[in-house]
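>>> sequence? don't have it. structure:
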């Protein structure tokens, strides 16, 4: 089992990572503070832990990855989390992104498609003392039982925007989702002004693992 130690060296590397993210255009101080305060190396396999503060994505098993820190920061900044926001995360993965949302004061509901990953991350977050609502299932269909949500974040590339996610979003709520083919996606921010009016904004291109499930890739 990986020993959870956060040394001065780790803290120094996080500080340097935050400076890099700021140089790349991340402006939200609350997002940067959360990244600075969360030991990313805790979420890595021991064989890869030395790479934890590189601005790169790394494998976490089951064909999934822990997202590049810039991607985490970019998506989180687009969401504009306010303390107390009820947030649905599609794709729990390692738990790192969800923990960033938690540190920003969100009430996090997170669903993971891969059962082995879900079980391992649930055990790990319990060990860290992070309180999130974790579920195993098809995130492409959202999590209707606990809807509606103030914000929804999708951490895998979707072929289209699932209607089920828009339905589970509150009026005035925000959905951030990468949409495209299996290799590259555009980051979209969809703001639900009314049941019939959705404001769509498109941002930089990214490369995510595919969103699997009924309303994703099969």
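Yep, that arrived. Only a predicted model underlies this, so the values are computations on that prediction, with no experimental measurement involved.
>>> from now on I want contacts and neighbour counts done on CA atoms only, so please keep to that.
Noted.
>>> which helices and strands sit right next to the host helix or strand of residue 71?
Per DSSP states H and E, residue 71 falls inside helix 69-79. Of the remaining helices and strands, those touching helix 69-79 by 3 or more Cα pairs under 8 Å, 6 or more residues apart in numbering; DSSP states H and E are helix 8-23, helix 29-37, strand 149-154, strand 169-180.
>>> just give me how far the shortest one sits from the chain centre.
Think strand 149-154. Centroid displacement of strand 149-154 relative to its chain, using Cα atoms, centre = their mean, to the nearest Å, is 10 Å.
>>> next, the one to line up against it:
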């Protein structure tokens, strides 16, 4: 059975560099860089990225680049969001996904737009409050929590998919424990200068691992702010 794509409504129509032409140019660039899953491209095209960044940066919203969102954090490059999403759903569309590192809320919005039930954890309260406001504006039903994301969200586990949007030196054991049988985890792993995007799939008692290439993410930190 095919799950229909749930399109996120745009609360404010974009104009100029936030309009439809800018979105189409971004989608074309993503295709040129190897993103082939049309579900992912439609989701990227339907989520208004300019609403997830500061108004002063809105003219750059549909550039394929990471942008600052405050507190030393960034909204990920659209290609990275698309690649991680594509890797997560390649075999099948997960029903329930845990995101570690809400940030601006953009990655969670893309996942929710695909019809996935999203649980997201953020350690910085200010960022989470802003993300929640955006979720309400876009009528996205996303569950969120202010906590140390390295611990996951065990009360709602196990999850069919886990996506980590900050880089750690190693994969956190609690996250692996919350990955359901047959589930997929996508995360950047390594030091600040040598991170690799890894995909892990739990198959019975074993875990298969794929290296999806070099990436650069902000560090995965402990505690809450």
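Received, thanks. This structure is a prediction, so every number in the text was calculated from the model and none was measured.
>>> please state their TM-score.
The TM-score (TM-score structural alignment, normalised by the length of the first structure) is 0.92; 211 aligned residues with a Cα RMSD of 1.5 Å.
>>> could you tell me where the helix holding residue 71 of the first structure falls in the second structure?
Counting by TM-score structural alignment, helix 69-79 of the first structure lines up with residues 78-88 of the second structure.
>>> quick one: contacts of the matching stretch?
30, 33, 35, 37, 40-41, 44, 64-66, 107, 111, 161, 163, 184-186, 199 (Cα atoms under 8 Å, 6 or more residues apart in numbering).
>>> got the contact list for residue 187 of the first structure?
Residue 187 of the first structure touches 176, 177, 178, 179, 202, 203, 204, 205, 206, counting by Cα under 8 Å, 6+ apart.
>>> swap the cut-off to 7 Å and go again
Shown in contact with residue 187 of the first structure (Cα atoms under 7 Å, 6 or more residues apart in numbering): 177, 178, 179, 202, 203, 204, 205, 206.
>>> between the residues you listed, which has the most around it?
residue 178 (30 neighbours; other Cα atoms under 10 Å).
>>> now for that one: which residues touch it?
Contacts of residue 178 of the first structure (Cα under 7 Å, 6+ apart): 156, 157, 158, 185, 186, 187, 188.
>>> against residue 36 of the second structure, how distant is the alignment partner in the second structure of residue 56 of the first structure?
For residue 56 of the first structure, the aligned position in the second structure is residue 65, judged by TM-score structural alignment. Applying Cα to Cα, to the nearest Å, the value for residue 65 of the second structure to residue 36 of the second structure is 19 Å.
>>> where do the helices sit along the first structure?
Remark: helices assigned in the first structure by DSSP state H are 8-23, 29-37, 69-79, 96-103, 115-128, 163-167.
>>> which residue packs closest to the residue sitting nearest the centre point of the second structure, ignoring adjacent ones?
In the second structure, the residue lying closest to the centroid (Cα atoms, centre = their mean) is residue 107, at 2.8 Å. Of all residues not flanking residue 107 of the second structure in the chain, residue 81 sits nearest, at 6.3 Å (Cα to Cα, 6 or more residues apart in numbering).
>>> for residue 157 of the second structure, same thing?
residue 178 (5.4 Å).
>>> alignment lookup: that neighbour to the first structure.
Looks like residue 178 of the second structure aligns to residue 168 there (TM-score structural alignment).
>>> who are the contact partners of its match?
With the criterion set at Cα under 7 Å, 6+ apart, residue 168 of the first structure makes contact with 144, 147, 148, 149.
>>> highest neighbour count among those?
residue 149 (25 neighbours).
>>> so what does it match up with in the second structure?
Aligned by TM-score structural alignment, residue 149 of the first structure pairs with residue 159 of the second structure.
>>> who's in contact with the nearest residue to the match of residue 56 of the first structure once chain neighbours are set aside?
Sequence neighbours aside, residue 77 is the residue nearest to residue 65 of the second structure in space, at 4.4 Å (criterion: Cα to Cα, 6+ apart). By Cα under 7 Å, 6+ apart, the contact set of residue 77 of the second structure is 64, 65, 66.
>>> what's the neighbour count on residue 57 of the second structure?
Residues near residue 57 of the second structure, counting by other Cα under 10 Å: 12.
>>> quick one: it from residue 205 of the second structure, how far?
As for residue 57 of the second structure, its distance to residue 205 of the second structure is 46 Å (criterion: Cα to Cα).
>>> chain center to stretch 109-126 of the first structure: distance?
Put simply, stretch 109-126 of the first structure sits 13 Å off its chain's centre (Cα atoms, centre = their mean).
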